[in-house]
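Student: need coordinates for the following:
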Amino acid sequence: MTDTIVIAGAGHAAGQTVISLRQHGFDGRLIVIGEEPYPPYQRPPLSKKFLAGEMELERLWLRPEKFYTEHNVELRLSTRVERIDRDRKRLALSDGSQQDYDKLVLATGSRVRRCDMLGADLPGVHYLRTIDDTLAIQEHFRPDAHLVVIGAGYIGLEVAAIAVSSGLKVTVRELADRVMERVVSPELSAFYQQAHREAGVELLLSQPPGTVIHGDTRVRKVVDGDGQEFPADFVVIGIGVLPVTELAEAAGLECDNGIVVDEYCVTSDPDIFA
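Tutor: Coordinates of the predicted model:
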């Protein structure tokens, strides 16, 4: 049986891989390497109950931390895989160390799609994907604070719903003529639009391009392409995600808007899964 399996990434997929490997009898060395300081956790509550303050941090964990000790799983957190040496089956890590593997699982997931509009790098402009992202957004939650959400997808609408229920004044701006245009039917879009407006969200669709975020030491307002101004104490941008493929591409693995695998999740290298 394989001696050492290393999992690059410590998100939901990594956690479930660990659970399944142990459940199915793998008793070799199992190492999880993740950039965040947290054990594998579920992300969906980040924009819902956890953002609302209705869920404790530890309830996000896929398994209690003691699970990994009890099942001889090595968690190497706050660490990133920098390079894969496929010939030597060796990983170069961000802390300067190296780690050999017999089989490697790439569970690197996705990252937020960042906005290139002017002012998007100002303090007070946020994206939401990680625990730390949610904690940073929560710091702005106070009654009557103005939030502008750019993008009316799942993340944008969920953040808007939690924020308005917490007493914030919320404006959602979307280029398309309906919310979640790419993923739901027009009827379902209409349902969510009505629900958000009835809850008090200012939902603006078919917005002109050319939006700019203004501020000095932090964000102050959002100005659209027609010059209309929206006061903003903070901004949340939710315009989708991109697959994290740089590590795989640098290693020479086949990628095509993601890491290419077969029906068994095997990449173009038979010793690397994704």
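
Student: from here on, contacts and neighbour counts on C-alpha atoms
Tutor: Fine.

Student: residue 134 touches residue 140, doesn't it?
Tutor: No - contact criterion Cα atoms under 8 Å: residue 134 and residue 140 do not qualify, at 10.5 Å.

Student: mind checking which of the two has more residues around it?
Tutor: residue 134 (21 against 17; other Cα atoms under 10 Å).

Student: can you pull the contacts of the more buried one?
Tutor: Residues near residue 134 by Cα atoms under 8 Å, 6 or more residues apart in numbering: 46, 47, 50, 51, 128.

Student: ok, for residue 88, nearest residue in space, not its chain neighbours?
Tutor: residue 100 (7.8 Å; Cα to Cα, 6 or more residues apart in numbering).

Student: in this structure the one you found contacts residue 89, no?
Tutor: Yes - judged on Cα under 8 Å, residue 100 makes contact with residue 89 at a distance of 5.7 Å.

Student: just the strands in the stretch 1-150 of the chain please.
Tutor: Taking DSSP state E, counting those that start in this stretch to define them, one finds strands in the stretch 1-150 of the chain at 4-8, 29-33, 73-76, 81-85, 90-93, 98-100, 103-106, 110-112, 125-126, 146-150.

Student: tell me, how many residues neighbour the residue lying closest to residue 22 once chain neighbours are set aside?
Tutor: Sequence neighbours aside, residue 71 is the residue nearest to residue 22 in space, at 7.4 Å (criterion: Cα to Cα, 6+ apart). Counted with other Cα under 10 Å, the neighbours of residue 71 add up to 13.

Student: quick one: contacts of stretch 61-73?
Tutor: For stretch 61-73, contacts defined as Cα under 8 Å, 6+ apart pick out 12, 15-16, 18, 22, 29-32, 39-42, 58, 74-75.

Student: equivalent analysis for stretch 158-166, please.
Tutor: With contact meaning Cα under 8 Å, 6+ apart, stretch 158-166 is reached by 47-48, 51-52, 141-143, 147, 149, 169-172, 196, 199-201.

Student: now the other sequence, so there's something to compare against:
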Amino acid sequence: MSDGVIIVGAGHAAGQAVASLRSEGYEGPITVIGDEPYVPYQRPPLSKKFLAGEIDIDRVYFKPPDFYDKSQAEMLLGRKVVEVERPKKLVHLDDGSTRGYDKLILATGSRVRELNIPGFDLDGVFYLRTIEDVEAIQGKFNEGGKMVVVGGGYIGLEVAAVAAQRGIDVTVLEMAPRVLARVVDPILSKFYTKAHREAGVKIETGVTVSGFEGSDGKIERIDCGDGKTFDADFAIVGVGIIPNVELADEAGLKVENGIVVDELCRTEDPDIYAIGDCTNHPNPILG
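Tutor: Model prediction:
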């Protein structure tokens, strides 16, 4: 019997892989292994309508949960692959078990970039990447108070907008001279700054966060390199993501700011593919 396809990771890319394999006529076994307890879901709504409480979790899922049963895809959720043994075409799981594969798809995604500064582990310092993160932040919204957002990118501004709608006192701190500096031109930065300020969000640019301060293990303020301080009952950090490449790297696959793949998502191993945020794709313009 064929070992079939194993997909490591259970995010949006994994859900699409299952759908595409079946729609293109693949009839063999499919196993999805993910460390979160949820079927694949979309992350973009997390910082918008889901955070605002305007949609429930069913609207966040990539496909309805029963899609995977109907697609005859085995879902191993809350489990983690800790090693890929390429010579034997095996994956090792965190419970000590192994699974064989004919083809392996790495859809390991990315994780938040954490600030390694004093006070980073204080209660009240949050990141937003998962459903659990959103639920924790919503709990703080219900308490009210002052929120500081570190990072003026898309995530930071989206969270700030939702919080302002909830009546939270919001300040955004951005290191660059303007918000969204890495992704839009100055005209659009000015537009988003104006829109957020009109909604009640305070925006400070050109400031570097140097540490979180607090007492009894809870955040109380944020310190900046120029001596400024900002009171905070809680803080959201949104300073980028890091591709999860460790599994591929330890397996000896080529990694350069992502798992290196060709235009068909193939790695240098003919039996291993990689998709989604964890990859580094060829670009016809940038190379």
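
Student: the residue nearest to residue 88 of the first structure: neighbour count?
Tutor: Around residue 100 of the first structure there are 16 other residues, counting by other Cα under 10 Å.

Student: how close does the closest residue to residue 29 of the first structure other than its chain neighbours sit to residue 186 of the first structure?
Tutor: Of all residues not flanking residue 29 of the first structure in the chain, residue 4 sits nearest, at 4.6 Å (Cα to Cα, 6+ apart). Distance of residue 4 of the first structure to residue 186 of the first structure, computed by Cα to Cα, to the nearest Å: 49 Å.

Student: so for these two, which residue has more residues nearby?
Tutor: residue 4 (17 against 14).

Student: now do the contacts for the more buried one.
Tutor: Residue 4 of the first structure is in contact with 28, 29, 30, 31, 100, 101, 102, 103, counting by Cα under 8 Å, 6+ apart.

Student: the fourth one reaches residue 77, doesn't it?
Tutor: No - counting by Cα under 8 Å, no contact exists between residue 31 of the first structure and residue 77, whose distance comes to 10.4 Å.

Student: centroid-nearest residue for the first structure?
Tutor: Geometric centre of the first structure, nearest residue: residue 129, 2.8 Å, by Cα atoms, centre = their mean.

Student: counterpart of it in the second structure?
Tutor: Matched by TM-score structural alignment, residue 129 of the first structure corresponds to residue 129 in the second structure.

Student: can you pull the contacts of that match?
Tutor: The neighbours of residue 129 of the second structure, taking Cα under 8 Å, 6+ apart as the test, are 43, 46, 111, 112.

Student: export the residues you listed to a markdown table and tack on distance to residue 229 of the second structure and neighbour count?
Tutor: Listed next are those as a markdown table, based on distance: Cα to Cα, whole Å; neighbours: other Cα atoms under 10 Å:
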| residue | distance to residue 229 of the second structure | neighbour count |
| --- | --- | --- |
| 43 | 32 | 18 |
| 46 | 29 | 25 |
| 111 | 28 | 17 |
| 112 | 24 | 16 |
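
Student: from those residues, which is closest to residue 231 of the second structure?
Tutor: Here the nearest of the contacts of residue 129 of the second structure to residue 231 of the second structure, counting by Cα to Cα, is residue 112; it sits at 23.7 Å.

Student: give me every residue that touches the closest one.
Tutor: With the criterion set at Cα under 8 Å, 6+ apart, residue 112 of the second structure makes contact with 127, 128, 129, 238, 239, 240, 241, 242.

Student: most neighbours of all those residues, which one?
Tutor: residue 238 (25 neighbours).

Student: please name the nearest non-neighbouring residue to residue 114 of the first structure.
Tutor: Of all residues not flanking residue 114 of the first structure in the chain, residue 239 sits nearest, at 7.6 Å (Cα to Cα, 6+ apart).

Student: and the one you found, what helix or strand is that in?
Tutor: If you go by DSSP states H and E, residue 239 of the first structure is not part of any helix or strand.

Student: show me what contacts it?
Tutor: When the contact criterion is Cα under 8 Å, 6+ apart, the partners of residue 239 of the first structure are 112, 113, 114, 115, 150, 151, 152, 153.

Student: could you do residue 207 of the second structure as well?
Tutor: Contacts for residue 207 of the second structure (Cα under 8 Å, 6+ apart) come out as 173, 174, 175, 176, 224, 225, 226.

Student: cool, and residue 90 of the second structure?
Tutor: By Cα under 8 Å, 6+ apart, residue 90 of the second structure lies in contact with 84, 98, 99, 100, 101.
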